[in-house]
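have a look; sequence and predicted model below, questions after that.
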Amino acid sequence: MEDYSSEDDWEHRFEEKEVVKVQEDPEDNKRDWTGLPSELLSEMLTNLHHPQARFFFHKVCKYWDSIEDPKHHCPLISPTLQLQSQWLVHKDTYFGTFCKFFHPFYPDRYALHDIPDLAHTVLLHSNNGWLLMSRGQKTLFFINPFTKERVDLPETEHSFGEWKSAIFLSDPTSPDCKVFGVVSFLDNWAHFFTIHRGENSWVRHIFSDLSPRMFQSECHPVFHNQKLYCLGKHGGMGVFEFNPEAEESKYSVHEVLCSPLEDETFESYLVECEGELMAVFLSYMGTKISVVRLDEERMEWRKVESLGDFMVFISVGTSFARKKTVDGMENKIYFPRLSGDYTVFYCLATERYKTFGNNFCQKDLYETREQLNCCWTEPSARTSTSPQQLHWLPQHA
């Protein structure tokens, strides 16, 4: 079969061949597009990789709109091959030893099996392709699910219950890596642990009698302008000023004006976008959603009408904003939820929850499946790691 990969090739083809005019049947102009076989339409959809092209395909007619995307229209060998892409990583069960990856655009899934270190763990956070895992009250460690490399952190000396949330800065093999852990957070009491690469023990920070009172959101804190910001469930903000050179760190709670949903807030997420803090507030099942940015000078939430060329990925463990990688993916918020095999997003332009693959289009998140024990991640193009780098404490010859 001849291959014509561009419009110029097709034009050249018709220049070489004799064009024979045939008598047209007037009935041909009245051909019913709904009469095309579903197998042919499915094959056509297979070759449409651009989000807008697939969107308009479904708008041709009701019959075309009913055609489901083939589940393997873009086979992916491994997330590491898509280094500029974002993936939702999901650890199936607490006892399990494998994790699954979901792409926000394609319906493909990729599973990594037989990782014994994942057994009896909870996924806390991801950065540079590494996962931060907790096992029980005292044990935290990093693992790279693609290489199965592991970096162990020193155990904590206190029993405090389960880790509420945690983040880490920089690759865990980097000398700049820091870990911030939140172990409990009451309305007037906060409890943090911090550790820097090379340190053999955690530093404990306890703050009590906080005012005004604030219940922290379930989402992870965000490190911004050398401070750790903890979002309150209803829009308040806790600010942890960590200074390793000072004897004591500081923690302050701020009331933020113009709380978006107030008492209706069921979920809330904090993310940094273009040097500003942004938050997403949702009522139960997303029947109401508010996207706002923080005016730090006035400590006031301001409504965001559009994300421009940015995409926002939110989850309890990891949230971040990135510039679009494919036209059509911008100005959307991607959730840790699925409709069928497709990742659910909220489009700010249409004010609807949708997917890139099926017919899902709603004003709420009903009939979607939330993925628990998961977070967004970005595979890293990191070079090989030396054995010394896998030790948290310095190794002496």
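Perfect, thanks for sending it.

use CA for all of it now, contacts and neighbours both
Fine.

isn't residue 347 up against residue 335?
No - assessed by CA atoms under 8 Å, residue 347 is found out of contact with residue 335, at 11.3 Å.

quick check, residue 184 in contact with residue 190.
Yes - between residue 184 and residue 190 a contact is recorded at 6.2 Å, counting by CA under 8 Å.

those two: who's more crowded?
residue 190 (22 against 17; other CA atoms under 10 Å).

can you confirm the more buried one is in a strand?
Yes - if the criterion is DSSP: H, G, I helix; E, B strand; the rest coil, then residue 190 is within a strand.

residues touching it, list them.
182, 184, 206-208 (CA atoms under 8 Å, 6 or more residues apart in numbering).

and it, how close does it get to residue 227?
15 Å (CA to CA, to the nearest Å).

could you do residue 132 as well?
20 Å.

now do residue 153
Taking CA to CA, one finds residue 153 at 22 Å from residue 227.

who's more crowded, these two?
Between residue 153 and residue 227, counting by other CA under 10 Å, residue 153 is the more crowded of the two (24 against 16).

now do the host helix or strand of residue 230: everything it contacts.
Using DSSP states H and E, residue 230 sits in strand 227-231. Here strand 227-231 makes contact (CA under 8 Å, 6+ apart) with 216-217, 219-223, 237-242, 268-270.

who are the packing partners of the next helix or strand along the chain from that strand?
Downstream of strand 227-231, the first helix or strand assigned by DSSP H and E is strand 237-241. If contacts are counted by 3 or more CA pairs under 8 Å, 6 or more residues apart in numbering; DSSP states H and E, strand 237-241 sits against strand 227-231, strand 250-254.

got another one to weigh against that:
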Amino acid sequence: MEETATSTTSMQQERTGWSSLPADLLVDIVDLLPWSSHPRFAAVCKHWRSAVSPFYPGWLTPVLLNAVDIGCTNLRYYSPYHHKIFEVSSELETPNAKICCTRGRHLTLCQQNDDEITVAHVDLVTGVIRDSYPVDHDSFDFVIYDGERRRMFGISAVGVLQVVRAIQSDAGGWYRWEFSEFSPDEPKIIIASPMTSPVIHRGLLYLLGVDGRLAVYDDGRHEQGLVVLDKPKGFGGLDCDDCYLFESDEGELMAVLMGRRGAPVRVVKLNEQEMEWEEVESLQGRALFTGTPTTMMVKTNFEWMQNKIFVPRLHSWPESLQVYLEEREGELAFVPVSTAPVEQDGGGTREMGIWSCGLEPQPSSSSEFWETIKFYHSIWVDFSN
């Protein structure tokens, strides 16, 4: 009996000792932990919770990078989960540039000065901007970055199709641009969808036409440039005003078709054996983020996001917070600049924050869609990787 009482007293003293650690020591410990460990750390006791600064995970869902005026301006991110805008203190100093594509934490911009183009490759976390060598060219309709093979491709899609390639060196710089060949006697023409970036799929680069046709580029045969495929010939009778090409989380080539008023919204998948578009009836619990040059399909544990398609249009303007974008062990979070307590909302409860829809039958017109606030100069960014 005495042994049991002694053991209980010892456990109580040990528990009391842990809960009375100095606050500055607890803060140092928290700073060494990944962001995803902070909720468990804060759940230990009130004293430990006081050492955890407020933060908003950046990896929960894709976030919408937005800048009112592309150039010398602060970057802003909209989180559909928190329905908040996070404004990062660092500036994006790329005047006269347009957003082209994103890949993980990297943003690609196309900057035009007179008759010369420079492509800027931005690390969104460090703020480092790496410019590729300028190219004597009027404009690129699309620019896409292949991070795995360290390639940058500029594509001209108005009139004759042409691809210009730049290769990244081991030191991080870029070799000079290389032009693909083309024959004026045999022009390769496709009316490309202006709202979506080309997509790299199984090592090849695909460009989508507004009618559902595809052009493909093989980096191993750079001199051939883009080749317009005989099939698919179209979307199989499905009409749309905007179409967005993307690769699904399972490696399938897919496209989102949107009507002028938001609805109807259809999703199609390329049957690569028959080379035909097939309509998808279900997202199988996934969420689809589209309406910008980059479209993303992701798995989500939030029920209100499952089987939904999200576009950059808001029902109401959200709260804006000044934040730092910080990384810990590969996890990114938005940390408020102010040290004042921030109410951590449950998130995922504001279904009316961002406009969304499913694949079920939809009305042919929607006044609700036009009444929403559109994010211009925006693109989806996935910080989950």
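Done, it's in. Quick caveat: nothing in here was measured; it's all calculated off a predicted structure.

ok, back up a step: what range in the second structure matches the strand holding residue 230 of the first structure?
Alignment of strand 227-231 of the first structure against the second structure: residues 204-208, by TM-score structural alignment.

now do the SS call for the aligned residue in the second structure for residue 85 of the first structure.
The alignment partner of residue 85 of the first structure in the second structure, by TM-score structural alignment, is residue 61. Three-state assignment for residue 61 of the second structure (three-state DSSP): coil.

roughly how far does residue 61 of the second structure sit from residue 289 of the second structure?
Here the criterion is CA to CA. By it, residue 61 of the second structure lies 9 Å from residue 289 of the second structure.

and for residue 119 of the second structure?
Counting by CA to CA, the gap from residue 119 of the second structure to residue 289 of the second structure is 25 Å.

who's more crowded, the two?
More crowded of residue 119 of the second structure and residue 289, by other CA under 10 Å: residue 119, with 27 against 24.

give me the element that one is part of.
strand 116-123.

for residue 3 of the second structure, same thing?
Assigned by DSSP H and E, residue 3 of the second structure belongs to helix 2-19.

what's around residue 292 of the first structure, how many residues?
Residue 292 of the first structure, neighbours per other CA under 10 Å, totals 21.

who touches it in this structure?
260, 278-280, 301-304.

that one matches what in the second structure?
Under the alignment (TM-score structural alignment), residue 292 of the first structure pairs with residue 268 of the second structure.

report the buried residues of the strand or helix carrying that match.
Per DSSP H and E, residue 268 of the second structure falls inside strand 263-271. Buried residues in strand 263-271 of the second structure, defined by neighbour count with 16 or more other CA atoms under 10 Å: 263-270.

the contacts of residue 190 of the first structure in strands, which ones?
182, 184, 206-208 (DSSP state E).

let's have those residues in TSV, adding distance to residue 249 of the first structure.
Below are those laid out as TSV (distance: CA to CA, whole Å):
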residue	distance to residue 249 of the first structure
182	15
184	17
206	10
207	10
208	13
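
residue 146 of the second structure matches what in the first structure?
Match for residue 146 of the second structure (TM-score structural alignment): residue 169.

number of residues surrounding its match?
The burial count for residue 169 of the first structure: 16, using other CA under 10 Å.

list the contacts of it.
Residue 169 of the first structure neighbours (CA under 8 Å, 6+ apart): 127, 176-179.

buried subset of those residues?
The buried subset of these (16+ other CA under 10 Å) comprises 127, 177-179.

which one of these is nearest to residue 372 of the first structure?
residue 127 (18.3 Å; CA to CA).

just the helices from the second structure, written as ranges.
Per DSSP state H, the second structure carries helices over the ranges 2-19, 23-32, 38-42, 46-49, 367-371.

identify the residue range in the first structure corresponding to the fourth one.
Helix 46-49 of the second structure falls opposite no residue of the first structure when the two are matched by TM-score structural alignment.
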